[in-house]
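Colleague: Below is the sequence, then the predicted model.
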Amino acid sequence: MSLECYSTAGVALGERAAYWSAVISDTYFPLHLSYRDETRFDGRVERRMLGPVSLSRLRTEAAQYERFTDQIRTGEAGHYLVTIPCSTPVQFHQLGRTVTCGMGGFLLERGDEPYRFSYDARNDLFVMKVSREALSARVYQPDRFCASVFDGRDGLGGLFAETVRRAHAMAADLVAGDILGRQLIELLALSLDRQADCSESVPSVTRAAHLLRAQKAIRQHLSDPDLSPETVAAACGISKRYLHELFNETGTTVAQYIRVCRLHAARDMLQMPGQQRLSTIAYHFGFCDQAQFSRQFRELFGQSPRAYRDALHGGGKPN
């Protein structure tokens, strides 16, 4: 996807603060900004959309960004930001916790909760924006990781941070960008889960492990028409009531998670070259018929399966 660039370089000094506030609001969400010297503030942001995530790079003078309660609209879709500072440490406060994240680390911020974020000198930052729904589908209770610093140098965290940097610089077409964006979410989820393995209490880790096992079992049996909470619970050796509790804590249900996974898998198949009929894809992923598949696909992705495939490959494919 193309790279969008915004800079204060061509903006009059007295108008830069207002201009930058508008850029930040459009890139992330409304924030209150403070500057060490707003008349001399200089900033540049480069943004690239990769399917379900937005990647941006900010290079600015010292600034403070605050998210206030009155800036959070009731019912708005929640998002998380993942920030990777590259030249100057950042200070972050949210959910009663205050941390400092330096170079080689990254931190998670919840966008629909108040917070304060700042750095005292010119900085270079990579920021990944991902929906609350997308991350919660891969990570048990992501909020527990907010205002925590993660290692972005080694292991899975290092792989995630390096992939963010490379992905931001990489031009990608619609299909490749979508796949890359979802892979970034997977890498982030693995990094957060590894942190949980190292630092969470035994009960929390056990519940998280059960949830991950259940999610994996679902993704491995999407083509099974009999896939249900009962079969998932049996495969994981847990009760159906406990399974429902695990998913309810993530803000969804077992049935909803199965449906969304099936639709994502069907969308992946639509991206592949070939002549698969829509009815064949629908039945392969456990939908009762093509009409049900098309209706639910439109509800989730905003367009029919046929329109989605035609936009990628052109018309003329079988129905």
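Modeller: Sure thing, it's come through. Numbering: from 1, shown residues only.
Colleague: Please make it C-alpha for all contacts and neighbour counts, starting now.
Modeller: Fine.
Colleague: Quick check, central residue of this structure?
Modeller: The chain has residue 130 as the residue nearest its centroid, 2.5 Å off, counting by Cα atoms, centre = their mean.
Colleague: hang on, it packs against residue 56?
Modeller: No: using Cα atoms under 8 Å, residue 130 makes no contact with residue 56, being 11.7 Å away.
Colleague: ok, second structure coming up, stack it against the first:
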Amino acid sequence: MAYWSLDALPAKERFPFWREVLCQAFTPLSAELDGRRGDEPSGWVRSARLAESNGAEIASRTQVITHGRSEIGRTDEHFLFVNVVLEGRCVVEQDGRRAAIPAGGFSVVDTTREYRQHYIEDPGHRRWRVLSYRLPRTRVLGQLHDPGSVTATLQTGERTGASAVALSTMLGVWRNAERLDPTASLAAETAVHAVVVAALDNVARRTASWDRAQVDGALRAEIERHVQRNLRDGDLSAAATAQRFAISLRKLHALYEEGEQSYARMVMLKRLEACASDLRAGIPGTLGDLAKRWGFSDLSHLNRAFRKQYGTLPSEYRVSSVGWD
């Protein structure tokens, strides 16, 4: 687990380090200390990675953190931050909404748009402390009825309900993050995504304006990026992909029912496109190697699928593309 602290730095270097290093570590942010206070800045960050997500526990003094136009322009990837307030409180603003988040509550901000968070320290501990999960944006929003309705809203950790389950899951995963092997880390990440979606969907369902086609399209796009990234080494069975995105098999197949191709056909086309690309590029190796590299059971399987798609065998395609057999 990575750890950064201001306490070992000279007082005059602490806040510049916080602003220029720590506030850029997860997504570009701008921080300002509360001008009414004369206390020297202090704080620390612990960070741990799950499979494709990141968790961080952060503590500091009262301050305002903003993600404005300048910061958006310097953001290479877009995420949702799910911020659980552990000590102190936070006033969060985004999309015209403003919510006060007490200790034990959590909220979400979207890095594609401007937001403002005013973290206010607990007087007894003289700090605020938050657990922040950085989640892939489209993977979460693609499963919500109204993605635009969930930012800057209070999710409470009441004793029952989806928010309570989400809160206890996020805390439990974080407490054990250092001890998870890759398989357990992936399972924990999937659980966090699923419970966050369930909690946020309670908010999203309160609104009547949502575009199912747009939501499903965003989820399909994220699934297809996952498939593309894992063509060579990943388990791309329908069951594994549904589990990866915390959706049912029925939901996965329904995403493709109204399109031109099924989920299985989409995966097959991506494998064939990868083979054709290698053949055009003249990648050395046998056609059997090519079949194995891109997930075909054997060369006969590749030959059948390739001829059906391209009207020619891979060997013929290679000759016509690069002039050698």
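Modeller: Structure received. Quick caveat: nothing in here was measured; it's all calculated off a predicted structure.
Colleague: Post the TM-score for the overlay when you can.
Modeller: The TM-score (TM-score structural alignment, normalised by the length of structure 1) is 0.66; 248 aligned residues with a Cα RMSD of 3.6 Å.
Colleague: Now which residue in structure 2 aligns to the residue nearest to the centre of structure 1?
Modeller: In structure 2, the residue equivalent to residue 130 of structure 1 is residue 135, according to TM-score structural alignment.
Colleague: Please enumerate residues in contact with the helix or strand that contains its match?
Modeller: Taking DSSP states H and E as the definition, residue 135 of structure 2 sits inside strand 128-136. For strand 128-136 of structure 2, contacts defined as Cα atoms under 8 Å, 6 or more residues apart in numbering pick out 26, 52-62, 78-89, 119-122, 193.
Colleague: likewise stretch 297-304 of structure 1?
Modeller: Contacts for stretch 297-304 of structure 1 (Cα under 8 Å, 6+ apart): 260, 263, 294, 295, 305.
Colleague: Buried residues in it, which are they?
Modeller: 297, 304 (16 or more other Cα atoms under 10 Å).
Colleague: for stretch 164-178 of structure 1, same thing?
Modeller: Going by 16+ other Cα under 10 Å, stretch 164-178 of structure 1 has these buried residues: 164, 165, 167, 168, 172, 177, 178.
Colleague: Also stretch 143-163 of structure 2?
Modeller: 143-147, 149-157, 162-163.
Colleague: of all the residues you listed, which comes closest to residue 42 of structure 2?
Modeller: Proximity of these to residue 42 of structure 2 was ranked by Cα to Cα; the top entry is residue 152 with 26.2 Å.
Colleague: for the counterpart of the closest one in structure 1, what are its contacts?
Modeller: Using TM-score structural alignment, the equivalent of residue 152 of structure 2 in structure 1 is residue 147. If you count contacts by Cα under 8 Å, 6+ apart, residue 147 of structure 1 has them with 92, 93, 94, 95, 97, 98, 99, 107, 108, 109.
Colleague: which ones among those residues are found in helices?
Modeller: In helices, judged by DSSP state H, none of those are found.
Colleague: Let's see the PyMOL selection covering just the buried ones among those.
Modeller: Buried subset of these, written as a PyMOL selection, criterion 16+ other Cα under 10 Å:
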select buried, resi 92+93+94+107+108+109
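Colleague: now the contacts of residue 147 of structure 1 in JSON lines, with distance to residue 48 of structure 1?
Modeller: Below are these laid out as JSON lines (distance: Cα to Cα, whole Å):
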{"residue": "92", "distance to residue 48 of structure 1": "24"}
{"residue": "93", "distance to residue 48 of structure 1": "27"}
{"residue": "94", "distance to residue 48 of structure 1": "27"}
{"residue": "95", "distance to residue 48 of structure 1": "29"}
{"residue": "97", "distance to residue 48 of structure 1": "30"}
{"residue": "98", "distance to residue 48 of structure 1": "29"}
{"residue": "99", "distance to residue 48 of structure 1": "28"}
{"residue": "107", "distance to residue 48 of structure 1": "20"}
{"residue": "108", "distance to residue 48 of structure 1": "19"}
{"residue": "109", "distance to residue 48 of structure 1": "19"}
